[in-house]
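>>> Model the following, please.
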Amino acid sequence: MGRFVFKLPDVGEGTAEAELVAWHVAVGDTVSEDQILADIMTDKATVELTSPVAGTVTALHGEPGVMSPVGGPLVEFEVEGAGNSESVAQNPSVSSQELGSTSPSASADGEETVLASPPHSQNGEVARSDSEVTEGLLAAPGNYVFKLPDVGEGTAEAELVAWHVAVGDTVTEDQLLAEVMTDKATVELTSPVAGVVTALHGDAGTQVPVGGPLVRFDVEGKGNVTASPPSNPAPQASVLPEGGQTTRTVSPPPGRRQAAQPPEAGKSVSRAPQTPGVRPLASPAVRKRARELGVELPFVPGSGPAGRIEHGDLDAFLAGGSRPAVPASTGSTYAPAEGTTEVRIIGLRRKIAEKMAESVRRIPHITYVEEIDVTALEDLRAHLNAQNKGSDRPKLTVLPFIARAIVVALRDQPQINSHYDDEAGVLTQHAAVHLGIAAQTPNGLMVPVVRHAEARDPYDTALEIARVSGAAKDGSAKREELTGSTITITSLGTLGGVVHTPIINHPEVAIVGPNKIEERVVVRNGQMVVRKMMNLSSSFDHRIVDGHDAAVFVQRIKGLLEQPATLWMG
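Predicted structure coming up:
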């Protein structure tokens, strides 16, 4: 009999880790090849993992909710034959719980797999290569520095999003330390050792280079760095530059080794308010429960480490009337306000800001606005919805009709359904219309894609818009559902206002933005009449689309929407 270790495969480009959602097997189960083992979730999708071998499950690594690194062990099997982990099994210094946590290990295909956490042995010491022996002789006992690991192929640095520990905290091995964000994903970093945090390097929003120091620990046994003896053994705080980053260092009181105790019964729990524009910290279970309750997490103060939201925080929020706590006023309604509030733009909000800035910087925008009489369209839509009431057909909004008008108008101007590579000077025109739908989600602005809009009727279009937008909002959208759009619609719905200047979704060359529909008094045949009117705001890349062509495109859309019967003629 042999031993086989199944490791988390690469489940998406740029994905460094995935969350374990559920197990479908248990220790002792006999599984067949291709049998489902577990569900995992990345930032883009939920994936079912199947067994690559037939055998008996001897170990499962991780509980639901745990983040597992790509290449880390998930399931161990007893199989017929030699298996794939003989060399690991023969090394008595490595336990089954540490498989995948050591330095580069051989995978089944013979390639090396480098994991996120630094290598360590059973006694908490850092496993070092021969080239590190000399440095280790100089290392002071008890001092360990955790450096930012390689969190993705080609990543030279990552943004520190949030700390989950504070100076003076006692942490256990594999406890969550911090969240960092790359261009591809948000990664949770766990502690490679047990000890007391003596320094945190950098604040939220700081860019940390791969290999740069993140956390310094006081550990039992030998550490991995030379200590700088403090000038004063008493607790003190200082700010010291190290590696170009801000380092906050506090010497813990002598003998401090115990984790903070939970609050006594009857005492209030301090709950940290959330930062506007920053994704709140919460476990997947808490997020799911909040969605089911209809609670928006950014408004819920958290009582966990670094303001992490717990189930009790949800209960307290609901008990308070589902409203953020507002301090009682102590003065007149017209008392002058004092002070300022600084909010750092970090995480996904910063990525969105960079994307918008890049589009504006690289694309010379031309914006064209036209008003459209949608009275006939609204009458048709109301008629169809009433006719299909009680059927399995979806309720139609105005978006499927606008999508169809765009598809028809693009037939005469295919250069608008394009991607422009300004560095190579190449315009790629697409025959298929992959329609991006700009959607506001709890995680920020995303653009899910309705593929092949040219081949869909209004009901199919409505269903697909609802499906991909819903997936983007609940975090289940796959990578291919969030990329590849060729032209985008951005709608603010009933908040659409009178006019806006939409920013093009680079590298596309056009974006269409319907505004709200409202009744206005207009002149028709010399008479003042009330009609349902909608402004259409559109932006174009002026390097590719001339003003005349932009006007022709929008006027074609206007004609189709004002005479909706022509949308599906010819």
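>>> From here on, just use CA atoms for contacts and neighbour counts.
Will do.
>>> residue boundaries of the helices in the stretch 401-550 of the chain?
Counting by DSSP state H, counting those that start in this stretch, one finds helices in the stretch 401-550 of the chain at the ranges 458-474, 547-562.
>>> Another for comparison:
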Amino acid sequence: MGTHVIKMPDIGEGIAEVELSQWHVKVGDMVVEDQVLADVMTDKAMVDIPSPVHGKVIALGGVPGEVMAVGSILISIEVEGAGNVKESAAPAAAPVKEAPAVTAPKVEPVVESKPVAAAPRPAAVCQGPMVAREANERPLASPAVRKHALDLGIQLRLVRGSGPAGRVLHEDLDAYLAQGQSNASSVSSAYIQRNDEEQIPVIGMRRKIAQRMQDATQRAAHFSYVEEIDVTAVEELRAHLNEKHGATRGKLTLLPFLVRAMVVALRDFPQINARYDDEAQVITRLGAVHVGIATQADIGLMVPVVRHAETRSLWDSAAEIARLATAARNGKASRDELSGSSITLTSLGALGGIVSTPVLNLPEVSIVGVNKIVERPMVIKGQIVVRKMMNLSSSFDHRVVDGMDAALFIQAIRGLLEQPATLFME
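Take a look at the predicted model:
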């Protein structure tokens, strides 16, 4: 038997260290070739580390949340044959020691403390088990008893009455208190006292999101602009296209129309389709429109990129958005699919609220946020009519984008969506 050591691979892009996000195996597990051993997080994406051999795990080189240098020992596996480690360096009979943290302290595992039980009360005479009445049932009790119960914070419907016809007496309140909190919790868990705590290490994707959001708010000069848009016409067009072509081409959401409106509007505002390298003090304006689509996945917020949106039809954009969103939610989006955007579109769909203040996805200088569609009475040509209205809540980097340009850009999107035929005019 020998030992096969797997080192943290060089993932490319000049990365010198990566974060160990999650183990899929533990010491003592048998693994097979191509089985995923661990997930590691780079600045851009989650990467699976597969096993190149069959064997038994004998040592792990780090803990989730640890930042490890490329080339450091990730895992040691006992294999048939000589392995890739000389006997003198790592005898097969002795387990390989775990590698220490390289640049970050180890993160303690999540620990959830149990609720602290209430101290027992002195023994007292109990009038019997508590009775849970219906919420609308008024228990019999004198005004004095009701006031006493109110002062004590007791719900009378939970107290067993020992008086005539089940009337609640002062003695019943005392007995209820003597029964302690354990009986109360068995009847109404909504009022149970809790003292448990949970510590959640900020690691993996959540750490990257936190770092990027903090970096964006500290480095960019954010300002937001909100505009109200009448989307009645574009929603009617969307419904018509879905009815006519949905069965053969797929259903359209509003997002492909928004992507198209951004593409057309950006022709007149190239400074908004840009990236800003604040260290080199260089603004790069792009002719291609690579639209990042903010997508909520189980591991956190991800931004897959619809590349060359300027070349795509509505259905092509819709299919690509759906494909990328599925890949991101399943953790299958590649690094290339998660990088290179020039402007981001973010939407919470039906939960989009009225107004939001989206955070820039650096090094981009703009992000367009979509709020929910609501029907509201509007005055058009002196008549009150019901229209479908939606807000765009967008943010810009004021170091690069002037307020007037940002407002005109969003106004251009508004005009295109309110007159959707203009989306396709050249």
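>>> TM-score of the superposition?
Overall, the chain-to-chain superposition scores 0.66 on the TM-score scale (TM-score structural alignment, normalised by the length of structure 2); 337 aligned residues with a C-alpha RMSD of 4.0 Å.
>>> coming back round to it: okay if I get the helices of the stretch 401-550 of structure 1 as CSV plus distance to E78 of structure 1?
Formatted as CSV, the helices of the stretch 401-550 of structure 1 follow (distance: least, C-alpha to C-alpha, whole Å):
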stretch, distance to E78 of structure 1
helix 458-474, 38
helix 547-562, 64
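>>> For the ones you listed, give me TSV that also has distance to D315 of structure 1 and mean neighbour count.
Below are the helices of the stretch 401-550 of structure 1 laid out as TSV (distance: least, C-alpha to C-alpha, whole Å; neighbours: other C-alpha atoms under 10 Å):
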stretch	distance to D315 of structure 1	mean neighbour count
helix 458-474	21	19
helix 547-562	48	18
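>>> Roughly how far does P52 of structure 2 sit from T422 of structure 2?
55 Å (C-alpha to C-alpha, to the nearest Å).
>>> quick one on the thing from earlier: out of the helices of the stretch 401-550 of structure 1, the one nearest R393 of structure 1 is which?
Closest approach to R393 of structure 1 among those is made by helix 458-474 (6.7 Å; C-alpha to C-alpha).
>>> just checking, what packs against that closest one?
Other helices and strands packing on helix 458-474 of structure 1, by 3 or more C-alpha pairs under 8 Å, 6 or more residues apart in numbering; DSSP states H and E, are helix 399-410, strand 435-441, strand 449-450.
>>> Which stretch of structure 2 lines up against the first one?
Alignment of helix 399-410 of structure 1 against structure 2: residues 255-266, by TM-score structural alignment.
>>> Stretch 293-309 of structure 2 spans what distance, first to last residue?
For stretch 293-309 of structure 2, the first-to-last residue distance is 12 Å (C-alpha to C-alpha).
>>> Quick check: buried residues in it?
Buried positions in stretch 293-309 of structure 2, judged by neighbour count with 16 or more other C-alpha atoms under 10 Å: 293-297, 301-307, 309.
>>> what two of the residues you listed have the greatest distance between them?
With C-alpha to C-alpha as the measure, no two of these lie farther apart than A297 and A309, at 22.7 Å.
>>> Quantify the burial of V426 of structure 1 by counting its neighbouring residues.
V426 of structure 1 has 10 neighbours, counted by other C-alpha atoms under 10 Å.
>>> can you check the one 10 residues further on too?
As a burial measure, G436 of structure 1 scores 27 neighbours (other C-alpha under 10 Å).
>>> As TSV, the buried residues of stretch 293-309 of structure 2 with distance to T344 of structure 2 would be great.
TSV is the format used below for the buried residues of stretch 293-309 of structure 2 (distance: C-alpha to C-alpha, whole Å):
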residue	distance to T344 of structure 2
I293	6
A294	7
T295	11
Q296	14
A297	17
L301	13
M302	11
V303	8
P304	10
V305	8
V306	10
R307	12
A309	12
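>>> rewinding a little: G124 of structure 1: which of the helices and strands packed on helix 458-474 of structure 1 is closest?
With distances scored as C-alpha to C-alpha, the stretch of these nearest to G124 of structure 1 is strand 435-441 (42.0 Å).
>>> Against which helices or strands is the closest one packed?
strand 444-446, strand 449-450, helix 458-474, strand 487-490.
>>> As a check, name the ranges of all helices in structure 1.
86-89, 133-138, 284-293, 311-319, 347-362, 375-387, 399-410, 458-474, 547-562 (DSSP state H).
>>> List the contacts of the aligned partner of V374 of structure 1 in structure 2.
The alignment partner of V374 of structure 1 in structure 2, by TM-score structural alignment, is V231. V231 of structure 2 sits next to 373, 387-390, 417-418 when contact means C-alpha atoms under 8 Å, 6 or more residues apart in numbering.
>>> Need the helices and strands packed on helix 458-474 of structure 1 in a markdown table (columns: distance to A156 of structure 1).
Formatted as a markdown table, those follow (distance: least, C-alpha to C-alpha, whole Å):
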| stretch | distance to A156 of structure 1 |
| --- | --- |
| helix 399-410 | 41 |
| strand 435-441 | 29 |
| strand 449-450 | 30 |
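>>> And those: which comes nearest Q527 of structure 1?
helix 399-410 (28.4 Å).
>>> in that closest one, what counts as buried?
Of the residues in helix 399-410 of structure 1, those buried (16+ other C-alpha under 10 Å) are 399-410.
>>> Over to stretch 241-249 of structure 2?
N242.
>>> can you check stretch 518-529 of structure 1 too?
Quick answer for stretch 518-529 of structure 1 (16+ other C-alpha under 10 Å): E518.
>>> got it, and stretch 483-499 of structure 1?
Neighbour counts over stretch 483-499 of structure 1 (16+ other C-alpha under 10 Å) mark 484-491, 496, 498-499 as buried.
>>> re the thing from before, and which of the buried residues of helix 399-410 of structure 1 is nearest I36 of structure 1?
P400 (37.9 Å).
>>> okay but that closest one is in contact with P458, surely?
Yes: using C-alpha atoms under 8 Å, P400 of structure 1 makes contact with P458 at a distance of 5.3 Å.
>>> Look up how far T275 of structure 1 lies from the aligned partner of I200 of structure 2 in structure 1.
In structure 1, the residue matched to I200 of structure 2 (TM-score structural alignment) is V343. To T275 of structure 1, V343 of structure 1 is 7 Å away according to C-alpha to C-alpha.
>>> which of those two has more neighbours?
Neighbours were counted for V343 of structure 1 and for T275 using other C-alpha under 10 Å; T275 has more, 15 against 10.
>>> how much space between the more buried one and H548 of structure 1?
45 Å.
>>> now swap in E78 of structure 1 and tell me
70 Å.
>>> Ok, E159 of structure 1 next?
Taken as C-alpha to C-alpha, the span from E159 of structure 1 to H548 of structure 1 is 44 Å.
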